[in-house]
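Enquirer: after the sequence you'll find the predicted model.
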Amino acid sequence: MREVFTGSFFAVGLILAVFMPMTGAWRSFKVILTNVDFEANDKIVDLRVDLQNESGDSKLSMEIKTFEEIEDVQLSVDVGLETDKGNYSTLINRTLNFCKLMKQRNSDPLLRGIYDDLLRHGNLFKDCPIRPGTYSLTNYKVDEEMLPSFLPETKFRFSMVISKPKVGLIVRSNIYGRIDKSKGFDNLKRFSLG
């Protein structure tokens, strides 16, 4: 009897050891982007944005043309969750020097992680000052693995303001979306025991 129990315990342990790393990669939700609105200072930058929603995947593409050298760039980020229809409660609010973020990898780990993820999907600014030219983001899909697994099913707003002292606004954008638990791979309803 003891040998059967030990053999079963070993088999379960082996299965967990093999499959646990893979289960950590599953999320019980999808991030679906629903709308993007923006305004840009057309003397400094031209911005084109395209949002596509196909078969449950949201993909964001941007083309950014800068007309002059831009230095000393300030970045303000605000992430809010919808509490009432159209009202958002701020979850994260940060203002920092964007050039410092690009130069010092540990200046703000959260925003640096988001920016590094964006860099994998295009050719964006990698140093300051930002030189005149064309930059792009192509078919960016939010990496759910970067987000905590306990996120509630809710609507959100990601606001970003890029500005320059003495000049003012360069770009202001709002990205709206929702956390959809019915679209996740590890849907709890699908795998429930009842």
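Expert: Perfect, I can see it now.

Enquirer: all contacts plus neighbour counts: C-alpha atoms, from now on.
Expert: Fine.

Enquirer: so residue 89: helix, strand or coil?
Expert: The local conformation at residue 89, judged by DSSP: H, G, I helix; E, B strand; the rest coil, is strand.

Enquirer: how many residues are close by it?
Expert: Here the neighbour count serves as a burial measure; for residue 89 (other Cα atoms under 10 Å) it reads 14.

Enquirer: that one is in contact with residue 81, isn't it?
Expert: Yes - the criterion here is Cα atoms under 8 Å, and residue 89 meets it with residue 81 at 5.3 Å.

Enquirer: can you give the contact residues for the helix or strand that contains residue 110?
Expert: Mapping residue 110 onto the secondary structure by DSSP states H and E places it in helix 109-119. The set of residues that contact helix 109-119 without belonging to it, under Cα atoms under 8 Å, 6 or more residues apart in numbering, is 101, 102, 105, 106, 124, 137, 140, 143.

Enquirer: let's bring in a second one:
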Amino acid sequence: MTMKVNLKNNTNGKPTVDLNAELFVDIPNELYINNIISKRASELEYNALIKTGRINLCDFFKNPNREPFLKVLISNLGKYGRMMFDCPVKKGKYYLKDFYMEASALPSFTPPGDYRIDFTVSRKEKDAYVQIYRMQWYATVIN
């Protein structure tokens, strides 16, 4: 997989993300995702607020209500381009254009502050899980 990410401010001054990715092989049904949402506690430290266990991504696509945070994220990603939401994930080109997480997508009780969202994607090989991708997103919630 290759991926290019561009951060920019749109015409309204909102920070947006453009992402272009190319997947070179089909990915079978045994793809898993973990995510951790953390809030900044100090200059160098984030405290985990929400952790998901290892989620089979294909099972999630079939029943997104099991994971509310991922459901919100995936539904927002789908508005801004072509992403992979079916299994098996097919090789090809995927993109986001001017992605912006709408405030209405966040739970109303989300306090203002700096957050980090860690995503880890792995696949199962024999009896072990092998990490194939890791990404961190940083965000600031303002009331």
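Expert: That came in fine, so what should we check first? Predicted model, so just to flag it, every value in this text is computed and none were measured.

Enquirer: what's in contact with stretch 96-110 of structure 2?
Expert: Contacts of stretch 96-110 of structure 2 with the rest of the structure, by Cα under 8 Å, 6+ apart, involve 10, 14-20, 72, 76-77, 80-83, 141.

Enquirer: rerun that using 7 Å as the cut-off
Expert: For stretch 96-110 of structure 2, the surrounding residues in contact (Cα atoms under 7 Å, 6 or more residues apart in numbering) are 15, 16, 17, 18, 19, 20, 72, 76, 77, 80, 81, 82.

Enquirer: identify the farthest-apart pair in the residues you listed.
Expert: Greatest spacing in the contacts of stretch 96-110 of structure 2, by Cα to Cα: 20 and 72 (21.0 Å).

Enquirer: related to what we said a few turns ago, now which of the contacts of stretch 96-110 of structure 2 would you call buried?
Expert: The neighbour-count test (16 or more other Cα atoms under 10 Å) applied to those identifies 16, 17, 18, 19, 20, 72, 76, 77, 80, 81 as buried.

Enquirer: state the distance from the most centrally placed residue in structure 1 to residue 17 of structure 1.
Expert: When Cα atoms, centre = their mean is applied to structure 1, the residue found nearest the centroid is residue 142 (4.8 Å). Shown here: residue 142 of structure 1 relative to residue 17 of structure 1, a distance of 28 Å by Cα to Cα, to the nearest Å.

Enquirer: picking that back up, can you tell me which of the contacts of stretch 96-110 of structure 2 end up in helices?
Expert: Within the contacts of stretch 96-110 of structure 2, residues falling in helices by DSSP state H are 72, 76, 77.

Enquirer: the last one -> structure 1?
Expert: Same thing as residue 77 of structure 2. The alignment partner of residue 77 of structure 2 in structure 1, by TM-score structural alignment, is residue 118.

Enquirer: buried among the contacts of helix 109-119 of structure 1? Make that a ChimeraX selection.
Expert: ChimeraX command restricting those to the buried ones, with burial defined by 16+ other Cα under 10 Å:
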select :101,102,124,137,140
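
Enquirer: dump the contacts of helix 109-119 of structure 1 to JSON lines, plus secondary structure.
Expert: Formatted as JSON lines, the entries for these read as follows, by three-state DSSP:
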{"residue": "101", "secondary structure": "helix"}
{"residue": "102", "secondary structure": "helix"}
{"residue": "105", "secondary structure": "coil"}
{"residue": "106", "secondary structure": "coil"}
{"residue": "124", "secondary structure": "coil"}
{"residue": "137", "secondary structure": "strand"}
{"residue": "140", "secondary structure": "strand"}
{"residue": "143", "secondary structure": "coil"}
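
Enquirer: ranges for the strands of structure 2?
Expert: Listed from the start of the chain, structure 2 has strands (DSSP state E) covering 2-9, 15-23, 31-40, 46-51, 55-56, 81-82, 92-99, 113-125, 128-141.

Enquirer: just those: most buried one?
Expert: When neighbours are counted by mean count of other Cα atoms under 10 Å, the highest per-stretch mean among these falls to strand 31-40, a mean of 20.

Enquirer: average gap between that strand and structure 1?
Expert: In the superposition against structure 1, strand 31-40 of structure 2 averages 0.6 Å from its aligned positions (mean Cα distance after the TM-score superposition for structure 1).

Enquirer: quick check: closest non-adjacent residue to residue 177 of structure 1.
Expert: residue 33 (4.0 Å; Cα to Cα, 6 or more residues apart in numbering).

Enquirer: swap that for residue 53 of structure 1, please
Expert: With Cα to Cα, 6+ apart as the criterion, residue 53 of structure 1 has its nearest non-adjacent residue at 6.4 Å, and that residue is residue 59.

Enquirer: show me which of the contacts of helix 109-119 of structure 1 is closest to residue 69 of structure 1.
Expert: For the contacts of helix 109-119 of structure 1, the closest approach to residue 69 of structure 1 (Cα to Cα) belongs to residue 124, at 14.5 Å.
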